[in-house]
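Asker: Pasting the sequence and the predicted model now:
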Amino acid sequence: MRKRVLWLPCSLLILSLVVVFPLHLRAERTTIRLQLGERKINVSGYDSSGVIFVSVRELADFLSFPVVDNPDRRKIELRLRTHRVKITASNPFLVVTSIGSGVSSSYQCANAILHFDSTYFAPAEDFIALLERLDPSGVLLESRIRKTPSLPEARAARYDITGAELEPYSNGHLLTIKTSRKLGNFEAFIAADGWLYVTVTDAVADTVALARFKTSDAVRRLQVYQYPTSVQLTFKISPDIIQVDPIVDRRTNDLLLALHSRAALEKEKQMQDKLQRARTRANLDVIVIDAGHGGKDPGTIGVGGTREKDVALGVALKLGRLIEQNLQDVKVVYTRKTDVFVELGERAKIANRENGKLFISIHCNSTERKPSSANGFEIYIIRPGKAESAIRSAENSMDVADRENKVIEYEEGYQARYQEVTNEESFILLTMRQSAFVQHSEMFAEKASNEMANLLKIQNSGVRQAGFYVLVYASMPNVLVETGYLSNRAEEKVLRSPEGQKKIAEALFKAIEGFKSAYENSLNEGQPSDPQRD
């Protein structure tokens, strides 16, 4: 039996659920003035709806950073002295790799990378700020810019379908059908004969461009059949590929076909089964408390010798006790209750195995230089796509995530075991799965932030986002709480004291009480709950 997917213009509800990157409807050329010491230079840029984008290559040349371009994959890499920065067209995530440790992390710009005429343009403020943190040079971006005439309107394309390309991922393949306009009706299905059929009505294909399609083991052949009222693309695919899911990229109008293998679908089904079981019981009845670090991993060390693992465990046990005493219908699951080392991957497995409804990972922050004046608690979530106004941008978010993610280096053979999170494409796809939980994650994070601000004598640094490995595998709403800075003498005293840990636990418990009611109401009503109403 073949599976058919019929995509009609009326399917607006389905389209509205797809997470997409920001849409730049209009871009105007502009000249950006940079200053480095006494040197000043004008570089090319674009102004897209008030957001200024700078030419990546011209900026790199100005800063004397070597550049490696991969036009086939639409990627470019900047080679700094201590880091590599990999940039992908139409993607807001930059992948930063430390040369010394080999550890990679993702940095999210507020807007996706523009790609015009084989040239990459990055959001100027975000990009320059990142480069300055990685390799300080003192480069300044002048606020005054000079706009030049807008790009000419594109002429009507001769062909509606202009090409196709295949990109592999660790959990599947993405087949992109390039288009010059928004397509009408189309269908995509895999037939019993092992061919993938894609039929588009009222479309003309560029057969010459499609003949340049690069085949692989996954997609071994392409045939094009042009008819008076439609075009059919037929792809000979690997027997391992058994499902195709089409979506339309609302930014480019390209047709994106996600090709799933049997193994990947089985893995996805297991995750969805767990999610469905949790949703069928619309009660916040299992809370997983994760005390960060432990055993041979002390975490960060405070000015006075306080170990992060001890503070995290103290807060975790006190919070669990409050829940057990006051919320009789809630089961508390601990990833550790003593000073033992628990592997990062195992922490999420514990949470998923116990059908957790909320995952709270407790940590302490620090700066490299100690003592320092840096202070404040922070609450982190993973959010796919562009950050909204409710999420404050954090200059040190990437550094915090890098430090916490280094815990995997305590595990034997971690390079092979954590390829899915250390590989840039796979990690981005994993974060996209968090779209099912991100609203409730943000809801709890806001409540926890407010309660901690009310009860603690520690500055509220707000809700932030970063790529923490411990959160990405948790199939439930999840947050990571940085309770304060052990590198700050005053905050270290609060964090190491039983009374300070008790206050933190009480604030988190109050947040859980408010979140429990809102969470259960939203699931029972089948509607997202507004955290501001509670």
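Answerer: That came through fine.
Asker: Every contact and neighbour count from this point should use C-alpha atoms.
Answerer: Will do.
Asker: Do a quick rundown of the helices in the stretch 301-450 of the chain.
Answerer: 308-326, 344-353, 397-405, 414-417, 419-422, 424-433, 438-455 (DSSP state H, counting those that start in this stretch).
Asker: go on, the stretch 1-150 of the chain?
Answerer: Going by DSSP H, counting those that start in this stretch, the stretch 1-150 of the chain shows helices at 12-16, 56-63, 124-134.
Asker: Tell me which of those helices is the most buried.
Answerer: With neighbours taken as mean count of other CA atoms under 10 Å, the helices of the stretch 1-150 of the chain reach their highest mean count in helix 56-63, at a mean of 19.
Asker: So which other helices or strands are in contact with that one?
Answerer: strand 39-48, strand 119-123 (3 or more CA pairs under 8 Å, 6 or more residues apart in numbering; DSSP states H and E).
Asker: Same list, those strands, but as a markdown table with distance to Asn478 and mean neighbour count please.
Answerer: Putting the helices and strands packed on helix 56-63 into a markdown table (distance: least, CA to CA, whole Å; neighbours: other CA atoms under 10 Å) gives the following:
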| stretch | distance to Asn478 | mean neighbour count |
| --- | --- | --- |
| strand 39-48 | 34 | 18 |
| strand 119-123 | 29 | 24 |
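Asker: Put this next to the previous one:
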Amino acid sequence: MRQRRLLLTLLFLLCAAPRLTADVTSMSVVYKGKTVSIPAFQHKGVLYASLDELAAAMSFKTYVNNASHKIEVRIADTRLKMTDNNPFIVVLSHKDNVTTEVFQLPIEVMRSDVAFYMPMASFVPLLSRVWKKSLLLDQSTPRLTVTTTSQPVARVTGGLVPTSGQPSSAGETASANQPDASSVPATVTNASTGSETLAPTTDIAVEAKSAYDITRLTVDTRKNGTLIRLHAQKPLKGFEGELKEGSYVVTIPNATVDINELRQTPTDGISITGVTAEQLGPNTRLTFTLKETFTSEKISRDVRTGDLLLSLFRKVEVAKILKNEQSSKQQDGSRSKWKLDCIVIDPGHGGRDPGAIGVTGVKEKNIVLGVALKLGKLIERKMPGVKVVYTRKDDTFIPLDKRGQIANAAEGKLFISIHCNSTEKKPSSARGFEVYILRPGRTEEAIRIAEFENSVIKLEKDYEKRYAKLDNESFILINMAQSAYVRYSERCAELMHEQVKGSNQIRSRGVMQAGFYVLVGASMPSVLVESGFLSNRKEEQFLSSRFGQQHLANLFYTAIEDYAKEYQKSLKD
């Protein structure tokens, strides 16, 4: 049977030759004293192995939905959901079917006619953490060894050895900058501490308190950026980073570094191929060798741990992706994939969550539902071919994370979340419309509004567990994941601001940035609008009237129509 699978893998790769160049091989899996061989192949320096056969070797149950190109793997009390040509892995609790995290691989899952294929080096850390087993992946063999230890660890060693004699661009570069397997410290992802939002590619365990201020680092690569965590034992200040040609240099004053430990740190081999550490008097300088070009960098400090978070952002343009796919003879499919054919409208709050309460007792949930339904009717009437999906169409309570799931399941291309503002003091003179995009809040007012809108999670069951990991680091990773959409989100927000600014009924306070949970789950361009202040008597009267709601719906529709024209033009260009 496995020989047949390997043959089918070879046929799949040969049939896909116009778009895929790969070396066919197999991977040994050592588990419970037995060794089995499963189909695998190398593509662009990445080792892929059959998930179906890997699951069979480890006695995991799998469920495949051929219509939606999805596979689900049951591992103990956890389920992993993967989709063909998609880098995201949805991690769910089997008991209550609640999503515990969304793990993003640096590259997509692939599928043949008979099996799904996982990029093993980036999948192994997640598998180790979920399964609670220690995994050693030797890519030079290749061989995956499973053992049971008191503390689950994941280690990836060795460079790929091409079967066709072609150089392995990623694997050889990575191995050239890594030590021998025997000298690589064990890597670990400790899910119980919550210290990592998503499992990093490598996380080296430290057994005792170090004498150095900077003890180690972890590298977390995403499709649209890379996050480097510098583990620190004291608050670090005065740090600065500089992107250069082929390198990223970080200087940290008054800090010591464990040079030997960092020298042994395995890099991901995808975006970062090496790191050097220097102690220059009282200061530390780290130089990361980059394999690709990043457009910007940002350094922030984790307020919980004191660690430094180095964010490297790469520019991702939808138009460029389309051109690449067009050259791979996938133009028709990719155009339909990106076409603006579904808009998701999210009326905030609902059910047991009234939202903001106006001066006379008007409830935000009722106003935003009225605006949303009127906006949806305009889109359906004036934009044929565009489907409108509502997160709610009546007075129903919908959890924040569920709203993003609804949008993604509908394959939405634009997410509009509609709300109303308010102040603690009522009545107040504060007035005006605001439109937000997802970024950590820049002003105290933006943070206050986000905290109010996010407070709805306290009405949800087990909200502490479901949202526990949405911290500063999460938002950095989310920004990376959404970088392909950020310019579209910004442009949509700008167009809404311009429309409201030209209105004689309500003023616009501009485009803002804040960390709204409801925008986190929507994998598409997304904005959140605060339609006006219910704490202002005049605006409350306007917002609660049919005229006011229709007026806002008209303004929003015009902005969306202008956005759609620009968006479609950018795809063509």
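Answerer: Great, that's in hand. Note that the coordinates shown come from a computational prediction; the quantities given were computed from them, not determined experimentally.
Asker: Would you pull the TM-score for this pair?
Answerer: The TM-score (TM-score structural alignment, normalised by the length of the first structure) is 0.50; 304 aligned residues with a CA RMSD of 4.0 Å.
Asker: hang on, the earlier thing: please name whichever of the helices of the stretch 1-150 of the first structure is nearest to Glu187 of the first structure.
Answerer: Within the helices of the stretch 1-150 of the first structure, the stretch nearest Glu187 of the first structure is helix 12-16; the backing value is 15.1 Å (CA to CA).
Asker: what does the closest one correspond to over in the second structure?
Answerer: Under TM-score structural alignment, helix 12-16 of the first structure has no counterpart anywhere in the second structure.
Asker: dump the residue contacts of Val246 of the first structure.
Answerer: No Val there; residue 246 of the first structure is Pro. Contacts for Pro246 of the first structure (CA atoms under 8 Å, 6 or more residues apart in numbering) come out as 5, 188, 255-258.
Asker: now the second structure: which of the residues you listed match?
Answerer: Listed in the original numbering, the contacts of Pro246 of the first structure still in contact in the second structure are 255-258 (both residues aligned by TM-score structural alignment, their matches' CA atoms under 8 Å).
Asker: closest to Ser475 of the first structure among these?
Answerer: Ala258 (21.6 Å).
Asker: can you tell me which residues contact the closest one?
Answerer: 172-175, 244-246.
Asker: Tell me the gap between the host helix or strand of it and the middle of its chain.
Answerer: Counting by DSSP states H and E, the element that carries Ala258 of the first structure is strand 255-261. The chain centre lies 20 Å from the centre of strand 255-261 of the first structure; the measure is CA atoms, centre = their mean, to the nearest Å.
Asker: ok, now stretch 551-562 of the second structure?
Answerer: Relative to the centre of its chain, stretch 551-562 of the second structure is centred 29 Å away, using CA atoms, centre = their mean.
Asker: That one maps to which residues in the first structure?
Answerer: Taking TM-score structural alignment as the measure, the first structure aligns residues 503-514 with stretch 551-562 of the second structure.
Asker: Just want the most central residue of the second structure.
Answerer: With distances taken as CA atoms, centre = their mean, the second structure has Ala481 as the residue nearest its mean C-alpha position (3.9 Å).
Asker: isn't Glu506 of the first structure right next to Arg321, touching?
Answerer: No: counting by CA atoms under 8 Å, Glu506 of the first structure sits too far from Arg321 to count as a contact (10.3 Å).
Asker: Tell me which of those two has more neighbours.
Answerer: Comparing Glu506 of the first structure with Arg321 by neighbour count (other CA atoms under 10 Å), the higher total belongs to Glu506, at 21 against 15.
Asker: From Leu134 of the first structure, how far out is the more buried one?
Answerer: 38 Å (CA to CA, to the nearest Å).
Asker: same thing with Leu166 of the first structure?
Answerer: When CA to CA is the yardstick, Leu166 of the first structure and Leu134 of the first structure sit 33 Å from each other.
Asker: ok, of the contacts of Ala258 of the first structure, which come out buried?
Answerer: The neighbour-count test (16 or more other CA atoms under 10 Å) applied to these identifies 172-175, 244, 246 as buried.
Asker: TSV for these, including distance to Leu141 of the first structure?
Answerer: Converted to TSV, those look like this (distance: CA to CA, whole Å):
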residue	distance to Leu141 of the first structure
Gly172	41
His173	39
Leu174	37
Leu175	39
Val244	45
Pro246	41
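Asker: Inside strands: which ones of these?
Answerer: 172-175, 244, 246 (DSSP state E).
Asker: In terms of distance to Lys296 of the first structure, which of these ranks first?
Answerer: Each of these was checked against Lys296 of the first structure using CA to CA; the closest is Gly172, at 36.6 Å.
Asker: how big is the offset of the helix ranked longest in the second structure relative to the first structure?
Answerer: Among the elements of the second structure assigned as helix by DSSP state H, the one spanning the most residues is helix 546-572. When the first structure is overlaid, helix 546-572 of the second structure sits 0.6 Å from its aligned residues on average, using mean CA distance after the TM-score superposition for the first structure.
Asker: now that helix against helix 364-382, angle please.
Answerer: 50 degrees (axes from the mean of the first three to the mean of the last three CA atoms, to 10 degrees).
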